[in-house]
Each structure stands twice: as C-alpha cells, then as structure tokens.
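A.B. asks: okay, predicted coordinates and the sequence, questions at the end:
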Amino acid sequence: MNTTADTSATDPPDGSVPNGPFYHGTKADRSAGDLLQPGYRSNFGEREKANFIYLTATMDAAIWGAELAVGEGPGRIYRVEPTGPIEDDPNLTDQKFPGNPTRSYRTRQTLRVVDEVRDWQGHPPEVLEAMLAHVAELKRRGIHAIND
C-alpha cells in the first residue's frame, strides 16, 4: 500500500502524544506486522548500540533516515505505530533546533510496521552529498548521537 505524508499535522501544545502518521527510514527489508526495536548499532557516530529506535511524523525526515542509513540495498520508508511512549528526539530538537520542527521522536519500545511507503522521492544528489559530508564532519569532530 502506498502512503503519503500528512505534513499539515502539528504536535499537540499540551505535550500529549503527537499526531501521526509516523514513519521510519532505514535500509532494512521489513514487512507489515514486523516489530522494529532498539538495540541495534546506530547509523551515526561510532555506531554504538542504540538505546532507542527513531520515528518521525514528516516524510522529509524519514527520507533522510532512509538515505543516511548504513547498509546494503535501497533506502526504505515504513509507516509505523509506536507500541509505547515516545519522546522528542534530542538529537534534532532543543539541543540543535528550537522546538521540534522535524517532528522527530524516539522510543525504547518497539515500532510496528504498518506498511511500506513506496512513492517517495529522495533528495537531489547535491543535497544528499552535502548532508553526507556534514555527517562525516560530525564524526570527524567526535560529535555523537545522544543515546541516553
């Protein structure tokens, strides 16, 4: 089933659970009903074991996840449902940007794959190359993902 992003939704101002739909970008090949869980090596920094799994409510952030993921094969984007509480991703929120403009979250619980989004388009090659250079520079400078 093809899915499109709902980019008009915003997070509730009272701090309750944000509005979905939610997406997860990766290179892992999964199917509807599969559970995605934390505990695998991170795609970023020193690739240490990730204590969280990440999700977003914007297609653009999911596309970045799919494009920047480590591994073989094509990037994939899944529509997912969190099975437990989620929180703002501190790697992309108040520590780097005010608020949560990318609507990026993380959880210590599993994410259930609802379906794969097949009709997405990646960033232009020059934009992707610039982001890859930026990620490489962060790694060179020893800046790692917040994992606690």
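C.D. replies: Yep, that arrived. Residues are numbered from 1 along each chain as shown.

A.B. asks: CA only for contacts and neighbour counts going forward, please
C.D. replies: Will do.

A.B. asks: Glu48 and Ile146, how far apart?
C.D. replies: 11 Å (Cα to Cα, to the nearest Å).

A.B. asks: before we move on, what about Phe97?
C.D. replies: 14 Å.

A.B. asks: what's in contact with stretch 78-89?
C.D. replies: Outside stretch 78-89, the residues that touch it by Cα atoms under 8 Å, 6 or more residues apart in numbering are 3, 17, 21-25, 54-55, 100, 103-117.

A.B. asks: strands - which of the residues you listed land there?
C.D. replies: Mapping the contacts of stretch 78-89 onto strands (DSSP state E) picks out 22-25, 54-55, 104-107, 111-117.

A.B. asks: how about the helices in this protein?
C.D. replies: Secondary structure of the chain by DSSP state H: the helices cover 59-68, 125-140.

A.B. asks: my read: Tyr105 touches Ala61, true?
C.D. replies: No. Between Tyr105 and Ala61 there is no contact under Cα atoms under 8 Å: 10.5 Å.

A.B. asks: of the two, who's got more company?
C.D. replies: The neighbour comparison of Tyr105 against Ala61 (other Cα atoms under 10 Å) goes to Tyr105, with 22 against 18.

A.B. asks: contact partners for the more buried one?
C.D. replies: 54-56, 86-89.

A.B. asks: and Ala145, how many neighbours does it have?
C.D. replies: Ala145 has 19 neighbours, counted by other Cα under 10 Å.

A.B. asks: and here's the other structure:
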Amino acid sequence: MAEPLDGGPFIHGTIAELGVGELLTAGHRSNYRPEIVMNHVYFTALIDGAGLAAEIAAELSGGAACPRVYAVEPTGAYENDPNVTDKKFPGNPTRSYRTSAPLRIIGEIPEWTRLTPEQRQLWRERLSVLLSKEGGEIIN
C-alpha cells in the first residue's frame, strides 16, 4: 500500500459528543455495516468528507443523533484507507486514512457543508445498497 499522502490537519465525522483531549478508538460497530466491529478508526483531511460521514452516521441512527465534525490528531501510525484508495478511486483523492491507534480530539468544527434533503435521500438509497449483501466488502 502507498504511503499516506499528507500530514493533515485531520478531521473525523461522528455522532458521538466528545470533548477536547478525548480519544476515539477502534472496536466500535461500522456506520455502514453495523454487524462489523471495526479494527480501525477512520479520518480524512477534507472537512466535507468528515461531514458526510457524520451525516451518514446520523441517518443510520434513525435521525435521532446529531452529526458532529471534529479536528483530530493520530496518536500512532496511519495508512491510506484501502476501502477507497485504489479500490474505488486511483490514488487517494478523498484524502481518507485509517489507524488502529486512537485519534485525539483537538476541537469541534461547527461549520461544514450539510446535506440537502435531496442529497440525504440519495444517500439513503446508496446506504440501502451498501448495507445489503451485494453492497460489497469492508476491508477491515
């Protein structure tokens, strides 16, 4: 696998309410395939990519949770996310990464691009395919 492209700053989208200094750790269920416990924590260098992840997590919670976007710093080694790198996109244009080490929260980012109702519906449709057996594998 190629070396990660950049050194950040890095962003993580979630529905968890977290404070500065708290750690995001692996071992939680996937936002996309809840039957899978993830071995990694995922993050990006693109704020709207993290916002999308937060919106998807909120959508999968039934809309009961608030999407949140955080600035984070890896506490250990990280790699390009193999779920998108060279599998769906050549290189790493999404600037998506993963780590088995915790990510430290360094602050919440209140301003990011939210999905429109039309985009939310499109993602509902995409998620129904993703969550089906035909939706593909997650490289964990």
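C.D. replies: Done, it's in. These numbers were taken from a predicted model, which means no experiment stands behind them.

A.B. asks: so what corresponds to Arg120 of the second structure in the first structure?
C.D. replies: Using TM-score structural alignment as the criterion, Arg120 of the second structure maps onto Leu128 of the first structure.

A.B. asks: likewise for Ala77 of the second structure?
C.D. replies: Using TM-score structural alignment, Ala77 of the second structure sits opposite Pro85 in the first structure.

A.B. asks: what count of nearby residues applies to its match?
C.D. replies: Count around Pro85 of the first structure with other Cα under 10 Å applied: 11.

A.B. asks: for the contacts of Tyr105 of the first structure, which ones persist in the second structure?
C.D. replies: Cross-checking these against the second structure gives 54-56, 86-89 as conserved contacts, using both residues aligned by TM-score structural alignment, their matches' Cα atoms under 8 Å.

A.B. asks: any chance of JSON lines for these, columns distance to Arg30 of the first structure?
C.D. replies: JSON lines is the format used below for those (distance: Cα to Cα, whole Å):
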{"residue": "Tyr54", "distance to Arg30 of the first structure": "16"}
{"residue": "Leu55", "distance to Arg30 of the first structure": "15"}
{"residue": "Thr56", "distance to Arg30 of the first structure": "17"}
{"residue": "Ile86", "distance to Arg30 of the first structure": "21"}
{"residue": "Glu87", "distance to Arg30 of the first structure": "24"}
{"residue": "Asp88", "distance to Arg30 of the first structure": "25"}
{"residue": "Asp89", "distance to Arg30 of the first structure": "23"}
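
A.B. asks: reformat the residues you listed as TSV; add distance to Ala66 of the first structure and neighbour count.
C.D. replies: Below are those laid out as TSV (distance: Cα to Cα, whole Å; neighbours: other Cα atoms under 10 Å):
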residue	distance to Ala66 of the first structure	neighbour count
Tyr54	12	26
Leu55	11	29
Thr56	12	24
Ile86	20	20
Glu87	21	16
Asp88	19	20
Asp89	17	23
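
A.B. asks: pick the one among these closest to Gly122 of the first structure.
C.D. replies: Lowest distance from Gly122 of the first structure to these (Cα to Cα) belongs to Thr56, with 16.1 Å.

A.B. asks: counterpart of the closest one in the second structure?
C.D. replies: Under TM-score structural alignment, Thr56 of the first structure pairs with Thr44 in the second structure.

A.B. asks: so how far is Ser61 of the second structure from the closest residue to its match other than its chain neighbours?
C.D. replies: Closest residue in space to Thr44 of the second structure, ignoring its immediate chain neighbours: Ser96 at 4.3 Å, by Cα to Cα, 6 or more residues apart in numbering. Distance of Ser96 of the second structure to Ser61 of the second structure, given as Cα to Cα: 23 Å.

A.B. asks: okay, those two: which has more neighbours?
C.D. replies: Ser96 (24 against 13).

A.B. asks: next, the contact list for the counterpart of that one in the first structure, please.
C.D. replies: Using TM-score structural alignment, the partner of Ser96 of the second structure in the first structure is Ser104. Going by Cα under 8 Å, 6+ apart, Ser104 of the first structure touches 54-58, 61, 88-89, 92-93.

A.B. asks: can you list the buried residues in stretch 97-112 of the first structure?
C.D. replies: Within stretch 97-112 of the first structure, the residues scored as buried using 16 or more other Cα atoms under 10 Å are 100, 102-112.
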